[in-house]
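> have a look at this prediction, sequence included:
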Amino acid sequence: MIPAGRTPATVERAAEIFGKSFNYFQNQRLWEKLFPATIKAFHRAGAQRIVRLWDEEQLLALAAQRELPFDQQDIPVLPVADPQHPKPAEYQDEDLLDVVEAWEALHEAGSKITQRAWNTYVSRADDARETSAPAPDLEINGSRFWYRKTLLDWDKTRMGRGESPNAGRKKGSKDTTGPRIRPTAIARLAAAEGLLRALPNLPQAEMVKAIATTQNVTDRQALRILHEARANLGLPAPSPTEKK
């Protein structure tokens, strides 16, 4: 966690502050030799992918006093004594949380979202607004961070199961016999039917490619959609030669 109001310093920035080249600072792991215990990394203990971050104000103070013994250095204290295990009373809306801390914050706030569901949300494209996590507030070397407030506001307004306009039967629906037809599927089928009407002589292979491209589906899905469209319009299947 990056506590609210703090400026994160990367390895590159730390090397700059201490007047070392990035490669030397990184390869020699100088943070282990230069930093006293009062300087705690912001990255989460146990993280699979570590992006090392420290508080810039602390590093600047240390760089200015590094000739002094550790016990004589006056290093600013972070607002949270232990940023990796803050107390609920110390939480701030502007705390920046990584992907795991983000779910933990949602869970602690009473959200019903499971960790598996959250992992699915964060793996989806940003343009899938109904089914993706909020856009990160900060990204550092490929690691995403969200303000605590961003997450809690998103959770209050996110759609539940069956509430998305692209969902099938709504949760609790008593109609369990009808097909789970989604608006997206209807639109794709209508597009295929329109193609058949507009270009009835277009080879099937080209129709499949056109449907796959315009409807963002695989060729196999496009072929299935095309077969269904033909059946709806009462059109015969193409000849074996045409299938090739």
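Cool, got the structure.
> when you work out contacts or count neighbours from here on, use the C-alpha atoms and nothing else.
Will do.
> which non-adjacent residue is nearest the residue nearest the centre of the chain?
Taking C-alpha atoms, centre = their mean, the centroid of the chain lies closest to residue 122, which sits 2.8 Å from it. Closest residue to residue 122 in three dimensions, ignoring its sequence neighbours and counting by C-alpha to C-alpha, 6 or more residues apart in numbering: residue 133, at 5.1 Å.
> just checking, that neighbour is part of a strand?
No. Per DSSP: H, G, I helix; E, B strand; the rest coil, residue 133 lies outside any strand segment and is coil.
> related to what we said a few turns ago, please name the residues that touch the residue nearest to the centre of the chain.
99, 132, 133 (C-alpha atoms under 8 Å, 6 or more residues apart in numbering).
> residue 60: how many residues sit nearby?
16 (other C-alpha atoms under 10 Å).
> just to revisit the earlier point, going by distance to residue 195, which of the contacts of residue 122 wins?
residue 132 (31.6 Å; C-alpha to C-alpha).
> for the closest residue in space to that closest one that isn't next to it in sequence, helix, strand, or coil?
Among residues not flanking residue 132 along the chain, residue 121 sits closest, at 4.3 Å (C-alpha to C-alpha, 6+ apart). The three-state label given to residue 121 by three-state DSSP is helix.
> pull up the gap between residue 79 and residue 215, please.
51 Å (C-alpha to C-alpha, to the nearest Å).
> my error: substitute residue 208 in the last question.
Taking C-alpha to C-alpha, one finds residue 208 at 10 Å from residue 215.
> another structure for you, compare them:
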Amino acid sequence: MIPAGRRVVDDYEAAAMMGIARGTLRNTQAWKPLAAAVVSRGRTRLYDHRRLRQLLAGETPEPLPTTEDEKDLLDVEEARQQIPTDRLLAASTWRSYICDGTGPPPDTTIAGVPFWYRATLPAWLANRSGRGTGGGRPAGTPDTRPRTLTADRHQLANQRRVRVRDYLTTRPRPTSADLTELAAELGISPRHARRLAAEARDG
């Protein structure tokens, strides 16, 4: 979670603050002493800028806010966990919802990673029809409406492609486990991640 109002930086910026290359940061695991500044993990680590700066200066980092704020930014799994237990979706279902536009669109993306405001999930749930409430096309009826990308979804799709291309520069032959983890980071299905990786290699 990224607390409301906090600036974050990725490995590129963290490495620059340390005066080293990003590859050196990763290969030597130079980020580990800075773990107290990490606010979002995964293939794309994000650091709280203020705490990172304090750690690099040899200072004790200030505590992060502990109270919830509607402007807190949640990653794909943290957003899913905001759904009440009686309506909680499986992780794979949630990722497919995000991928196909059924779920709430991300409020922002940082370093190619989608995030949602804490307040977004209750609003989405309130507007979402529950099972068995009617509406939609009858079961078995094909969806004949053309699917279009909104500007936000088009931008997110492009950011995902950029992130996958960047990922392949460090892991040109990713394993299935790698792609599954990358898919979770990007809020998409593993199948979608494999397709994006194939497109990046072919392109």
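Structure received. Here the structure is a predicted model, which is why all the values come from computation and not from measurement.
> so which of the contacts of residue 122 of structure 1 is the most crowded?
residue 133 (22 neighbours).
> any idea what that one aligns with in structure 2?
With TM-score structural alignment as the criterion, residue 133 of structure 1 lines up with residue 103 in structure 2.
> what about that match, distance to residue 80 of structure 2?
Residue 103 of structure 2 is 10 Å from residue 80 of structure 2, by C-alpha to C-alpha.
> so what sits against both of these two?
residue 94.
> for structure 2, longest strand please?
The residue-count maximum for a strand in structure 2 (DSSP state E) belongs to strand 113-117.
> structure 1: matching residues for that one?
Under the criterion TM-score structural alignment, strand 113-117 of structure 2 matches residues 143-147.
> ok so, going back, looking at structure 2, which of the contacts of residue 122 of structure 1 hold up?
Contacts from the contacts of residue 122 of structure 1 that recur in structure 2, judged by both residues aligned by TM-score structural alignment, their matches' C-alpha atoms under 8 Å, are 132, 133.
> and residue 136 of structure 2, that's in a helix?
No. Applying three-state DSSP, one finds residue 136 of structure 2 to be coil, outside a helix.
> show me what it lines up with in structure 1.
In structure 1, residue 136 of structure 2 lands on residue 166 (TM-score structural alignment).
> and its match, how far from residue 3 of structure 1?
From residue 166 of structure 1 to residue 3 of structure 1 the distance is 38 Å (C-alpha to C-alpha).
> in structure 2, what residue spans correspond to helices?
Remark: helices assigned in structure 2 by DSSP state H are 11-18, 22-27, 49-56, 76-80, 91-100, 120-127, 151-170, 176-186, 190-202.
> so what touches the third one?
Applying C-alpha under 8 Å, 6+ apart, the contact partners of helix 49-56 of structure 2 are 6, 7, 8, 9, 14, 18, 34, 36, 37, 60, 61, 62.
> which of those are buried?
By neighbour count, with 16 or more other C-alpha atoms under 10 Å, the contacts of helix 49-56 of structure 2 hold 8, 9, 14, 34, 36, 37, 61 as buried.
> re earlier: neighbour count: residue 208 and residue 215 of structure 1, which is higher?
residue 208 (21 against 18).
> so that one sits against residue 227, correct?
No. Counting by C-alpha atoms under 8 Å, residue 208 of structure 1 does not reach residue 227; the two are 10.0 Å apart.
> more crowded one of residue 166 and residue 3 of structure 1?
Counted by other C-alpha under 10 Å, residue 166 of structure 1 and residue 3 do not tie: residue 3 has more neighbours, with 25 against 13.
> check contacts around the closest residue to that one other than its chain neighbours.
Excluding the flanking residues, the one nearest residue 3 of structure 1 by C-alpha to C-alpha, 6+ apart is residue 95, at 4.7 Å. Applying C-alpha under 8 Å, 6+ apart, one finds that residue 95 of structure 1 lies in contact with 1, 2, 3, 4, 5, 146, 147, 148.
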